[in-house]
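>>> Next comes the sequence, and after it the predicted model I'd like to discuss.
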Amino acid sequence: MAADTREDTQARPSAPLTSTPHDKKTELYAVPVAPPNANALPQGSGLNTAGGKAKEAGVFDALRSIKPSEFKEVHKKPCVRDALLTGIGGGFGIGGVRAIWGATVWSSCNWAVGSFVFGSFLMYEFCQRRRLLEMAGMKRAVEVIDRKQVEKQKKAEEFRAAKRKAQDEN
């Protein structure tokens, strides 16, 4: 009997794994067809194993996922307070200056809102960047402290070994 190649195994339909006791030929060829890649999902299955495609999230799905209680706690998020205060100050300042210089109320309000949004965004990103740099610096400081502690322990161990050696010689 010739050995089956991978193409032959995949091309022919596999026999049922359960067979009658007198049907030895079926048991010999009852090799399940393996996909070409064990990590690959079957063709046309999409992203889930049920066989359908995953539903794409839309704007309304995103809005439904927001809970009203999250608005009560927005000030607790890092950098949000600084960003909002900077945006409010910038919006009030630029809108007020535009109004004093004789721009229409509508134009002054548009400038105030635009500068609020732009200033808040810039301050939030600036604060996040500053936090990232601070965390990296703290990580580096901890690594240096750990390295110094290891060196100090190594020196203390060498000192103890030298002391023991001196006592043994005496």
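Received it, and whenever you're ready, just let me know what you need. Numbers count the residues shown, from 1 in each chain.

>>> From now on I want contacts and neighbour counts done on CA atoms only, so please keep to that.
Fine.

>>> what's around the closest residue to Leu84 other than its chain neighbours, how many residues?
Spatial nearest neighbour of Leu84, excluding adjacent residues (C-alpha to C-alpha, 6 or more residues apart in numbering): Ser120 at 5.5 Å. Neighbours of Ser120 under the rule other C-alpha atoms under 10 Å: 25.

>>> Presented hereafter is structure B, for comparison with structure A:
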Amino acid sequence: MPCVRSSLLTGIASGVGVGVIRPFVASNWAMATFLVISTGSWMLCQKTKRDEFTRIHYAMNSTPPRTLKKDNGTEPQHD
């Protein structure tokens, strides 16, 4: 699945960071941070990919189709 690797790595790094900052309750805080950051990062990445796909789809459909000209200078034929 797209975005999973980067989201999990971001969540792991933030969980470790919180675990180092709060050593007495590290497991609860680190796990919660990992889940929240990973989920948020994945959702943001999915939204970015969906928006990019929509822009590409719109750009492809809004341009007129290209036609080829013949070498002898006559008008192109449309099929």
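Sure thing, it's come through. It should be emphasised that the depicted structure is a prediction, and the values quoted were computed from it without experimental measurement.

>>> Just list the residues touching the residue nearest to Leu84 of structure 1, thanks.
When contacts are counted by C-alpha atoms under 8 Å, 6 or more residues apart in numbering, Ser120 of structure 1 touches Ala83, Leu84, Leu85, Thr86, Gly87, Ile88.

>>> any idea how far Asp82 of structure 1 is from it?
Counting by C-alpha to C-alpha, to the nearest Å, the gap from Ser120 of structure 1 to Asp82 of structure 1 is 8 Å.

>>> and if you look at Val144 of structure 1?
Using C-alpha to C-alpha, we find Val144 of structure 1 at a distance of 32 Å from Asp82 of structure 1.

>>> Neighbour count: those two, which is higher?
Asp82 (15 against 12).

>>> what residue of structure 2 takes the place of the more buried one?
Aligned by TM-score structural alignment, Asp82 of structure 1 pairs with Ser6 of structure 2.

>>> After the one helix or strand its match maps to, which helix or strand is next?
Per DSSP states H and E: Ser6 of structure 2 is located in helix 4-21. Once the chain leaves helix 4-21 of structure 2, the next helix or strand it forms, by DSSP H and E, is helix 26-62.

>>> Where in structure 1 does that next one fall?
Alignment note (TM-score structural alignment): helix 26-62 of structure 2 is matched to residues 108-144 of structure 1.

>>> circling back to that earlier point, comparing the helix holding Ser6 of structure 2 with structure 1, how large is the average distance?
Compared with structure 1 after fitting, helix 4-21 of structure 2 deviates on average by 0.7 Å (mean C-alpha distance after the TM-score superposition for structure 1).

>>> residues making contact with that helix?
The set of residues external to helix 4-21 of structure 2 that reach it, using C-alpha under 8 Å, 6+ apart, is 25-27, 29-39, 41-42.
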